[in-house]
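# Have a look at this fold, sequence not included:
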């Protein structure tokens, strides 16, 4: 969101209840999250303008149902994208009700599309592929190595990895060097650094004692999301990995590797900083393995009593 507009409206002209409610709703969020929410609301605003409907006081549930069909049929959005936009819009109306701009949210009973997750696309790289990528990154440059290590061995999000500074991992806590960062939703995190990770970070820092850890190989400027994605693509190609791998795919790979290594689900959830264990469980490749089904354990446990 820029400094002059809100949902495409100049800030000096934010006067209607709908605009004020939107301003208060977006003020709850920061950075890229706020921009994402702003875009969803603007799509609704523009569509309502075409119908001559006030987005707040003139809104009813059937109109929102028509908007959902507009997203599907005219914008050709996928079910996941439609659900994303509608969840943001439901939040807007919920807070408009809380803030007493409206008596009841018109989105309370809005039909949400069913979204099916293709788990085969969320598992990321397997152990051998991730190991090959890490080796390729080490041979490429210290900065490339640190980037892949942060995402593939610590499970950092790409924005978190790009924002790491040298001074962020100098502290020692309970006998471990730790990385301190602020993650998604402004939540602080303290992450212990295994020796291979620490070596990669120290190599990227070199003689520097402060500033951004990750620098581009060309130009020397800080690595950003775009350059990180290009680096991952380049290194995967060099490593002979034919899958389409994104920076977030390396975070998926970290979670899957932890589960495959036998780390308890609760510990993996904490390491990945997932709010819900069900999110973590999606990456458990072996959970459909009949050899480890709970039935066997229960049968053995009851064998002496039955």
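Noted; the coordinates are in hand. Just so it is clear, the model here is predicted, and its values are computed rather than measured.

# When you work out contacts or count neighbours from here on, use the C-alpha atoms and nothing else.
Fine.

# mind listing the strands for the protein?
Assigned by DSSP state E, the strands in the chain fall at 5-6, 9-10, 172-173, 176-182, 188-192.

# Now render these as TSV, adding distance to residue 136 and mean neighbour count.
What follows is those, written out as TSV (distance: least, CA to CA, whole Å; neighbours: other CA atoms under 10 Å):
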stretch	distance to residue 136	mean neighbour count
strand 5-6	45	18
strand 9-10	48	12
strand 172-173	30	12
strand 176-182	24	18
strand 188-192	24	15
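
# which stretch among those strands comes nearest residue 105?
Closest approach to residue 105 among the strands of the chain (CA to CA): strand 5-6, 21.7 Å.

# Check the offset of that closest one from the chain's centre.
Computed by CA atoms, centre = their mean, to the nearest Å, the separation of strand 5-6 from the middle of its chain amounts to 25 Å.

# which one of the strands of the chain lies closest to residue 87?
Among these, strand 5-6 comes nearest to residue 87, with 19.3 Å by CA to CA.

# dropping in the other structure now:
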């Protein structure tokens, strides 16, 4: 028995709406993507589900990335969304026994391009940190301690803001960080960060904690409560403006800089993996791409026969 493509799409969309309760906007997107697929197949005289081959599906993916006179080339993200819809259609009609083969099972959405983490040059990091305590106040001492800690340990902002005082061991110059998935790691803390934290603990935190309920969190706000993520972003933006730094900066930029500067200095990637708390070294290896780019740039500008 022959099953028209348009009928298969309608049954599949009904399934998404009724059985899976897909939202109206999502259904509209699926409908639009699958209609483009059906139109592309019809242009090739293919109107029945059983006539579609794996080559047709992979060719359609290539078409999405290239575009034509009537359709612009799709971005990786948009093409991936369309392929997900097509794969869902073919998986459904196969499971419901409209066809004998799932022809899209080996066609995968295009992988998004890796966005390399943006590290801040060391000179800019120093400007940022110096700008943090340009004003002599308890909050300025806190800001310097926070930014020194983020750059000195590579901690995520969420990890830093959840720290308690007891998590810092000044004698062993280390901090116990609770990371993703409940994993804990012990990270050494450098002398600059330790000095900044000590100044904050002695000269600023007692004043801040007296305004609240005496919580054990390390980094406090002006009312004695735990510092929020939004406040941490505001601290960074204020310090960046004060330092005259341009471009996009976030607390995560200091984590990226921590990793990149370690690798630039010769650290082993597996050591950096442990310090960052990555479950897999593959996640950490993205930073090695940054350092290779840096090496290439230095080589191109320094070697007499590089040009």
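Happy to help now that I have it. Quick caveat: nothing in here was measured; it's all calculated off a predicted structure.

# Overlay the chains and give the TM-score.
Once superposed, chain against chain, the TM-score is 0.58 (TM-score structural alignment, normalised by the length of the first structure); 235 aligned residues with a CA RMSD of 4.7 Å.

# how about TSV for the strands of the first structure, with distance to residue 209 of the first structure added?
Formatted as TSV, these follow (distance: least, CA to CA, whole Å):
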stretch	distance to residue 209 of the first structure
strand 5-6	40
strand 9-10	43
strand 172-173	16
strand 176-182	15
strand 188-192	19
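
# closest one to residue 26 of the first structure among those?
Taking CA to CA, strand 5-6 is the member of those nearest to residue 26 of the first structure, at 9.0 Å.

# so which of the strands of the first structure comes closest to residue 216 of the first structure?
strand 176-182 (20.9 Å).

# State the span of the second structure onto which that closest one is aligned.
Strand 176-182 of the first structure lines up with residues 172-178 of the second structure when matched by TM-score structural alignment.

# who's in contact with that stretch?
Stretch 172-178 of the second structure has contacts (CA atoms under 8 Å, 6 or more residues apart in numbering) with 155, 159-160, 163, 167-169, 184-190, 194.

# can you do 10 Å?
Stretch 172-178 of the second structure has contacts (CA atoms under 10 Å, 6 or more residues apart in numbering) with 149, 153, 155-156, 158-160, 162-169, 183-191, 193-194, 275, 277.

# same deal with stretch 255-271 of the second structure?
The contact list for stretch 255-271 of the second structure (CA under 10 Å, 6+ apart) reads 116-122, 125, 150-157, 250, 252, 254, 272-273, 275-278, 280-282, 284-292, 294-295.

# What segments of the second structure are helices?
In the second structure, the segments counted as helices under DSSP state H are 5-18, 24-42, 54-66, 76-95, 122-132, 138-153, 157-161, 191-203, 205-209, 229-243, 251-264, 269-276, 281-284, 286-302.

# Could you identify which of these is most buried?
Burial of the helices of the second structure is given as mean neighbour count (mean count of other CA atoms under 10 Å); helix 138-153 ranks first at a mean of 24.

# Packing partners of that one?
Helices and strands touching helix 138-153 of the second structure, by 3 or more CA pairs under 10 Å, 6 or more residues apart in numbering; DSSP states H and E, are helix 122-132, helix 157-161, strand 174-178, strand 184-188, helix 191-203, helix 205-209, helix 229-243, helix 251-264.

# mind running it again at 6 Å?
Secondary-structure packing of helix 138-153 of the second structure (3 or more CA pairs under 6 Å, 6 or more residues apart in numbering; DSSP states H and E): helix 191-203.

# ok, back up a step: closest to residue 107 of the second structure out of the helices of the second structure?
The nearest among these, by CA to CA, is helix 54-66 at 6.2 Å.

# Now check the second structure for the residue matching residue 38 of the first structure.
Under the alignment (TM-score structural alignment), residue 38 of the first structure maps onto nothing in the second structure.

# picking up where we left off before, need the helices of the second structure in TSV with distance to residue 109 of the second structure, can you?
As requested, these are exported to TSV (distance: least, CA to CA, whole Å):
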stretch	distance to residue 109 of the second structure
helix 5-18	19
helix 24-42	14
helix 54-66	8
helix 76-95	5
helix 122-132	38
helix 138-153	36
helix 157-161	32
helix 191-203	44
helix 205-209	51
helix 229-243	34
helix 251-264	28
helix 269-276	29
helix 281-284	21
helix 286-302	21
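
# For residue 220 of the second structure, find the nearest of those.
Per CA to CA, nearest to residue 220 of the second structure of those: helix 205-209, 6.7 Å.

# Show me what the closest one is in contact with.
Helix 205-209 of the second structure is contacted from outside by 222, 224, using CA atoms under 6 Å, 6 or more residues apart in numbering.

# same check, this time on stretch 149-162 of the first structure
223-224, 247, 250-251, 254.

# Let me know which of the helices of the second structure is the nearest to residue 101 of the second structure.
helix 76-95 (6.0 Å).

# For that closest one, which outside residues touch it?
For helix 76-95 of the second structure, the surrounding residues in contact (CA under 6 Å, 6+ apart) are 30, 33, 102, 104, 109-110, 112.

# Can you tell me the residue that sits opposite residue 194 of the second structure in the first structure?
By TM-score structural alignment, residue 194 of the second structure lines up with residue 198.

# Residue 294 of the second structure now?
Matched to the first structure by TM-score structural alignment, residue 294 of the second structure sits across from residue 286.
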